[in-house]
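*Asks:* quick one, what's the 3D model for this:
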Amino acid sequence: MAKILRIHPDNPQDNVINEVVTVLKNGGLIIYPSDTVYALGCNIFDIRAMEKLAQLKKIKLEKAHFSIICNDLSHLSNFTKPIDTAVFRFLKSKIPGPFTFILEANKSLPLAYKGNKTVGIRVPDHAITQLIVEKLGHPIASTSIKDDDEVLEYSTDPELIAEKYDSFVDLVIDSGYGDNMASTVVDLTSGEPELIRQGKGEL
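*Replies:* Okay, here's the model as predicted:
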């Protein structure tokens, strides 16, 4: 049964975030808010947690392309090939914000990402998400929570989300209603921004 933590979206308390970080360090799955939709997340370096996340999404881990959630660009060189100054400036102008940026992957990727030629990097503009990554000391793997409803693509009510995923995750963060529009996806592998999916972020 998942534990529900109610956390203020603008002023998250350190001790409560520490509880979330402990769950991640122990290989647990969490549901957390972002500047777009609610998402599933886990420790990017825990292969078993990554496998559980893939099972929950009903895909094989080697075919999963989970986003890498960072709190700034300091971890970029851990996962991506060197980027030129123009691309870096473009990234700096858009983060934190509702964007996922596709970049060329390097060979130092965590085990679950081995073989991937590209990675999706995301820096949400959300205090809870940023503090989780900061206190964990490294990014988390993430995937948006989709809804079965034909009209509403993404679930926005954390209580209903918690009810649905109660037996599949270890912890649900409730910070109020989420958005129902996902991030804008931008491919930067060519050096020029290419819009892949229009979401909340405006280019």
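*Asks:* from here on, just use CA atoms for contacts and neighbour counts.
*Replies:* Will do.
*Asks:* helices of the protein, start to end?
*Replies:* Along the chain, the segments classed as helices by DSSP state H run 14-25, 47-56, 76-79, 85-94, 127-136, 158-165.
*Asks:* if you count neighbours, what's buried in the shortest one?
*Replies:* Buried residues in helix 76-79, counting neighbours by 16 or more other Cα atoms under 10 Å, are found at Leu76, Phe79.
*Asks:* tell me what it is packed against?
*Replies:* Counting contacts by 3 or more Cα pairs under 8 Å, 6 or more residues apart in numbering; DSSP states H and E, helix 76-79 is packed against no other helix or strand.
*Asks:* now what about it, what contacts it?
*Replies:* Applying Cα atoms under 8 Å, 6 or more residues apart in numbering, the contact partners of helix 76-79 are Ala105, Asn106, Lys107, Ser108, Leu109, Val119.
*Asks:* I have a second one here; can you model it like the first so I can compare?
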Amino acid sequence: FCDSLSQMSKLARVNNTGYRMAKSVTPGPYTFILEATKEVPRRLSHPSKKTIGLRVPSNKALHALLEKIGEPLVGTTIIMPGEEAPLSSAWEIQDRIGDQLAFILDDGTSVIGDTTVVDLSGDEPEVIREGLGSVSALGL
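*Replies:* Have a look, this model is predicted:
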């Protein structure tokens, strides 16, 4: 998670068209796949494509945390082995795996649903997954 597009541009390369597209819909429910810069630890980027998925979410509590730490934050969706649905509430995460985590941020406003994933690492933008973010807002 990034708190701004300027933070995003330090971690990934994006052309002008992709930057304008991301700027028009962020913060919001979009994940952008971009070519990772050397600032990104190897273990966080795709092993063969050297890409990374970045988000600028609209959650105010998460933005406050990102501003406070001044660095991007790694996040993931937790789907337990043998299950199809992700863990979606703080109490459920605490109950199931809380002892394995440094902290859980719960501001009570979580929206459940997939982000729209757009690959901007190639010559043309490509929608990989349609989710909560409007594809038409991207101009595609």
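*Asks:* picking up where we left off before, just the buried members of the contacts of helix 76-79 of structure 1?
*Replies:* Ala105, Asn106, Leu109, Val119.
*Asks:* which one of those is nearest Pro96 of structure 1?
*Replies:* Proximity of those to Pro96 of structure 1 (Cα to Cα) peaks at Val119, which lies at 17.4 Å.
*Asks:* pretty sure that closest one contacts Asn106?
*Replies:* No - in this structure, Val119 of structure 1 is not within contact of Asn106 by Cα atoms under 8 Å, at 9.1 Å.
*Asks:* looking at the helices of structure 1, spot the one closest to Ser190 of structure 1.
*Replies:* Evaluated over those, closeness to Ser190 of structure 1 peaks at helix 85-94, with 9.8 Å, by Cα to Cα.
*Asks:* have a look at how far, on average, the closest one is from structure 2.
*Replies:* Mean deviation of helix 85-94 of structure 1 relative to structure 2 after superposition (mean Cα distance after the TM-score superposition for structure 1): 1.0 Å.
*Asks:* which residues in structure 1 form strands?
*Replies:* Secondary structure of structure 1 (DSSP state E): strands located at 3-6, 30-32, 39-43, 67-69, 99-104, 118-122, 140-144, 171-174, 184-187, 194-197.
*Asks:* what range in structure 2 matches the second one?
*Replies:* Aligned using TM-score structural alignment, strand 30-32 of structure 1 spans no residues in structure 2.
*Asks:* again with stretch 90-110 of structure 1
*Replies:* In the comparison with structure 2, stretch 90-110 of structure 1 aligns to the range 21-41 (TM-score structural alignment).
*Asks:* OK, contacts around the most centrally placed residue in structure 1?
*Replies:* The geometric centre of structure 1, computed from its C-alpha atoms, lies nearest to Ser142 (Cα atoms, centre = their mean), at 3.5 Å. When contacts are counted by Cα under 8 Å, 6+ apart, Ser142 of structure 1 touches Ala39, Leu40, Gly41, Cys42, Phe66, Ser67, Ile68, Ile69.
*Asks:* wait, isn't the first one in contact with Thr143?
*Replies:* Yes - counting by Cα under 8 Å, a contact exists between Ala39 of structure 1 and Thr143, whose distance comes to 5.6 Å.
*Asks:* neighbours around the corresponding residue of structure 2 for Tyr154 of structure 1, how many?
*Replies:* Using TM-score structural alignment as the criterion, the counterpart of Tyr154 of structure 1 in structure 2 is Pro86. Residue neighbour count, defined by other Cα atoms under 10 Å, stands at 13 for Pro86 of structure 2.
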